[in-house]
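Trainee: based on what follows, work out the 3D shape:
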Amino acid sequence: MSQIRLMRPYISFDEVEAEMREIFDSGMFTRGQHVEAFRKEICAYTGAKFTHLATSATTALSVCLKLLGVAPGDEVIVSDFSFPATANVVEDLGARPVFVDVSLDTYNMLPTALRARISQKTKAVIAVDAFGNPSGMHEIAAICKEYGVPLIEDAACAIGSSEQGLRVGNIADLTCFSFHPRKLLTTGEGGAITTNSDDWAAWFDVKLNHGASGMLGYGLDFIEQGYNYRLSEPQALMGRVQLRKLDVIVVERNEVRAEYVRLLDDAGFVPQQRAANVVHNVQSLVFRVPQGVDRDALITGLREDNIETTIGTYCLSGTTYYRERYADVQSNAERLQRETITLPCYQGVQVKRVCDAILRRSIRA
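Mentor: This next block holds a predicted model:
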């Protein structure tokens, strides 16, 4: 029986072959026409004023924290249900990640929990669009504005999503995207930062180009310490091709989600919830398993059926490193790590075969 993969990229070599050949023929592998076009197209798509490309969402988050001057002794509030990179970038700068619990329905940061954890030491808030779901992001942004704390939206999964008619990338002060192979838009590895701040955009222009600004008579003028977090021309071309069809992809993934929900509802599998004013790109299709079902055993059993699944994601405060360092485990996030499962989701996936296997394995569990 053929394997059902968890994810398939939405790009083929045929779509990029001709223009990729032009890149190779020109020898322009970096800082060429596709990089600049991709930046402009992300701005046009999200509504953000500025876009800067990066090597990953992790480097994007890191450089945003450096922009805000995060340093040892500072605190950065972090959504507790996410991939460890969300907290690691804070720890890397010697600051403390302060974990905020999440909703058992949307999996996103709880506004009441955020309010309770803002302090004089809070330098920034990193709120995660769990699996691409931006539900509640405007409320989080309003709280951050009230307290005068910059909001970084960890939108690693959320390109193509929106809330209240605004696309992700144009809600928070700073937004960071990922273009990893598991994402709807992939460049192999890669990421992007969007902002509407002229001053911050000028800072990124320098810092993301080795600290260079302008020219001297003999070459570049380096006015800052900086980084090379650039995306290449072939990567940018891949991104452009997928961005053109992103809205269609989002529609298709929601159709697949609806079929899963229909087939699993009676068995007690609860899908991630989203607000009525949200368009969710369904970056990952995540359910909470019914009470009494062993989630880990279910994943193992489905693997035996040649169906790839995985956990939702991690309770950051409950990982060995952060549990031992801060002893600040958040209960909802810990429960979601234990109870969530991610199912294969893409156009053409055999939904009935997956659901039949889930129902059979769930009874055994």
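Trainee: for the rest of this, base every contact and every neighbour count on C-alpha atoms.
Mentor: Noted.
Trainee: list the buried residues of the host helix or strand of Tyr321.
Mentor: Per DSSP states H and E, Tyr321 falls inside helix 320-326. Residues of helix 320-326 classed as buried: Tyr322 (neighbour count, 16 or more other C-alpha atoms under 10 Å).
Trainee: next one: stretch 76-91
Mentor: For stretch 76-91, the neighbour count (16+ other C-alpha under 10 Å) marks 76-84, 86-91 as buried.
Trainee: one step back: what helices and strands are in contact with whatever helix or strand comes next after the helix holding Tyr321?
Mentor: Using DSSP H and E, the helix or strand that follows helix 320-326 in sequence is helix 331-339. Using 3 or more C-alpha pairs under 8 Å, 6 or more residues apart in numbering; DSSP states H and E, the elements in contact with helix 331-339 are strand 81-82, strand 314-315.
Trainee: out of these, flag the one nearest Ala116.
Mentor: When these are compared by C-alpha to C-alpha, strand 81-82 sits nearest Ala116, at 17.6 Å.
Trainee: circling back to that earlier point, the buried residues of stretch 76-91 in helices, which ones?
Mentor: Thr86, Ala87, Asn88, Val89, Val90, Glu91 (DSSP state H).
Trainee: nearest spatial neighbour of the second one, skipping sequence neighbours?
Mentor: When you say that, I think you mean Ala87. In this structure, Ala87 finds its nearest non-sequential neighbour in Pro97, 5.9 Å apart by C-alpha to C-alpha, 6 or more residues apart in numbering.
Trainee: alongside the first, I'd like the structure of this one:
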Amino acid sequence: MHNPNDPAMTRRQVLTSAAGISIAGASIATASAATATDHSAAEASERVPEFWYQDNNLGLGGRGVPTDFFSRYDDLDSWALARAQMHTFALEQGTFVRQGLSERPAFLEKMAAAHAGMNFCYNVTQAVAWWWPHYNETGEVPEGPPDYTTTINHLRQLRSTGFTITDVILQSVLAKPGPGRFLGYSMERRIRDVVEFYDQVRPEFPDVRIGIIDPLPGQFPWQDAYRFLKDELRSNGHELDFIHFDKPFDRVRLERNTPHGVITWDRMVEVGEFVKNELGLTFGLQCVDEQAGKTSSNDFRKHTLEGLANYVAHGGTADRYILWPFFPHPEHSTPDDLGALPPEGASQMRIFRELARGVPARRYP
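Mentor: As a prediction, the model looks like this:
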């Protein structure tokens, strides 16, 4: 068995070695509320599979945050059990900018203290959107290369405030259309932008893992895109650390057509197997249901948890599971209680706890 402390090991090897078995959905932590209280966030950062949390942006990008986003840091008890299950807390770049967090040092310090002991991920949008302002003004794509100084400055401030930055994730960098759903930005340019990001960020943050979260690229064979990205990074002296797959469960539940045809649970499972076994990378599964997230908090809870149960029932496994809604619901993040559903509906922290406690095996009314 590989030694998880061997620095030469990939994150994927560390995860499977630490688990002692293949990481299957059936092995998702089943700790009770009582035992969850005994686990610190630091212990959560060592358990596998990993459970990542990022706040809902309410479908508004950085302009939206849960209604209790700021106030919950004055009431840590209301989400203590959820924090104990968090392997990684992720913060979206749009939230950092549009909520003015860089100008709220006292609040950032309070955030950092609340998330001490767990991993921290910065979810970066600049890598996919750096050229948009120029395109909006001129109708032309700039030559580049992109300048990622803004992101580097954010990382510096977060680090100096007390966050333990372990991961950076590049959001939708292979698939997101440009302004007006412009599709003329080539896969070659997209991958070159990722290589440039590594070139600029790695020198100052050599120990931070960098990966992507993406749906399947619609204009390019997805297996080829993932191979191309990994190979281009390696040929430039870098390693792709992980791939997170973002395909809302309603695409399968409602049999919605996509550029890749109708997505089935078997096809969802295929993506993870390719990332883990063909590429040898850490695989993360984004756990959301878009249609339900546009309806109500309770519908989002029901269909997200049932979607994950269906994924596991079809043989799906992930190294990490991510709860990051970007829809109108759920509107609030706390409390994390698992009692009867309140009149206002399930909170995101409650759903996160249920996901992390082994809900794939259950069905919900």
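Trainee: TM value for the aligned chains?
Mentor: The TM-score (TM-score structural alignment, normalised by the length of the first structure) is 0.28; 170 aligned residues with a C-alpha RMSD of 6.6 Å.
Trainee: okay if I get the helices and strands packed on helix 331-339 of the first structure as a markdown table plus distance to Thr340 of the first structure?
Mentor: Below are those laid out as a markdown table (distance: least, C-alpha to C-alpha, whole Å):
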| stretch | distance to Thr340 of the first structure |
| --- | --- |
| strand 81-82 | 11 |
| strand 314-315 | 10 |
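Trainee: which one, of these, ends up nearest to Trp200 of the first structure?
Mentor: With distances scored as C-alpha to C-alpha, the stretch of those nearest to Trp200 of the first structure is strand 81-82 (26.0 Å).
Trainee: now the strands for the stretch 1-150 of the first structure?
Mentor: With DSSP state E, counting those that start in this stretch, the ranges of strands along the stretch 1-150 of the first structure come out as 50-54, 75-79, 81-82, 96-100, 122-128.
Trainee: deepest-packed of the ones you listed, please.
Mentor: Comparing the strands of the stretch 1-150 of the first structure by mean neighbour count (mean count of other C-alpha atoms under 10 Å), strand 81-82 ranks first with a mean of 28.
Trainee: burial of Glu22 of the first structure, as a residue count?
Mentor: Glu22 of the first structure: 11 surrounding residues under other C-alpha atoms under 10 Å.
Trainee: check the gap between it and Arg39 of the first structure for me.
Mentor: Applying C-alpha to C-alpha, to the nearest Å, the value for Glu22 of the first structure to Arg39 of the first structure is 20 Å.
Trainee: residues touching the residue nearest to Ala87 of the first structure, list them.
Mentor: By C-alpha atoms under 8 Å, 6 or more residues apart in numbering, the residues touching Pro97 of the first structure are Glu75, Val76, Ile77, Val78, Ala87, Val90, Glu91.
Trainee: what about Ser297 of the second structure, distance to Arg350 of the second structure?
Mentor: 11 Å.
Trainee: actually Leu91 of the second structure, not the one I wrote
Mentor: Remark: distance between Leu91 of the second structure and Arg350 of the second structure (C-alpha to C-alpha) = 19 Å.
Trainee: between those two, who's got more neighbours?
Mentor: Arg350 (22 against 18).
Trainee: ok, that one touching Leu81?
Mentor: No: at 9.3 Å, Arg350 of the second structure does not count as touching Leu81 under the criterion of C-alpha atoms under 8 Å.
Trainee: which SSE is Met238 of the first structure in?
Mentor: helix 233-243.
Trainee: got the angle for the helix or strand just after that helix vs helix 233-243?
Mentor: Next helix or strand after helix 233-243 of the first structure toward the C-terminus (DSSP H and E): helix 246-264. On the basis of axes from the mean of the first three to the mean of the last three C-alpha atoms, to 10 degrees, helix 246-264 of the first structure is oriented at 60 degrees to helix 233-243.
Trainee: of all the ones in helices among the buried residues of stretch 76-91 of the first structure, which comes closest to Thr175 of the first structure?
Mentor: Distances from Thr175 of the first structure to these, taken as C-alpha to C-alpha, are shortest for Thr86 (12.7 Å).
Trainee: next up, the contacts around that closest one.
Mentor: Residues in contact with Thr86 of the first structure (C-alpha under 8 Å, 6+ apart) are Thr58, Leu61, Val78, Ile126, Asp154.
Trainee: turn these into JSON lines, including distance to Thr51 of the first structure.
Mentor: Conversion of these to JSON lines gives the following (distance: C-alpha to C-alpha, whole Å):
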{"residue": "Thr58", "distance to Thr51 of the first structure": "16"}
{"residue": "Leu61", "distance to Thr51 of the first structure": "14"}
{"residue": "Val78", "distance to Thr51 of the first structure": "23"}
{"residue": "Ile126", "distance to Thr51 of the first structure": "19"}
{"residue": "Asp154", "distance to Thr51 of the first structure": "15"}
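Trainee: just these now: which is nearest Leu359 of the first structure?
Mentor: In terms of C-alpha to C-alpha, no member of the contacts of Thr86 of the first structure lies closer to Leu359 of the first structure than Asp154, at 33.8 Å.
Trainee: measure the closest residue to the closest one other than its chain neighbours to Ile140 of the first structure for me?
Mentor: Excluding the flanking residues, the one nearest Asp154 of the first structure by C-alpha to C-alpha, 6+ apart is Val128, at 4.6 Å. Going from Val128 of the first structure to Ile140 of the first structure by C-alpha to C-alpha gives 11 Å.
Trainee: longest helix anywhere in the second structure?
Mentor: In the second structure, assigned by DSSP H, the helix with the most residues is helix 297-313.
Trainee: tell me the first helix or strand C-terminal of that helix.
Mentor: From helix 297-313 of the second structure, the next helix or strand downstream (DSSP H and E) is strand 320-323.
Trainee: any chance you could map the strands in the stretch 201-350 of the second structure?
Mentor: So, for the stretch 201-350 of the second structure - with DSSP E, counting those that start in this stretch - the strands run 209-214, 242-245, 257-258, 261-262, 282-286, 320-323.
Trainee: show me the one of those strands that comes nearest Arg190 of the second structure.
Mentor: strand 209-214 (11.9 Å).
Trainee: for that closest one, list every residue counted as buried.
Mentor: Result for strand 209-214 of the second structure [16+ other C-alpha under 10 Å]: buried residues Arg209, Ile210, Gly211, Ile212, Ile213, Asp214.
Trainee: angle of that strand against strand 282-286?
Mentor: When the same axes, to 10 degrees is applied, the directions of strand 209-214 of the second structure and strand 282-286 differ by 40 degrees.
Trainee: from the contact counts, what lies against strand 209-214 of the second structure?
Mentor: Applying 3+ C-alpha pairs under 8 Å, 6+ apart, one finds that strand 209-214 of the second structure contacts strand 165-171, strand 242-245.
Trainee: need the winner for burial among those.
Mentor: Stretch with highest mean neighbour count among those: strand 242-245 (a mean of 25; mean count of other C-alpha under 10 Å).
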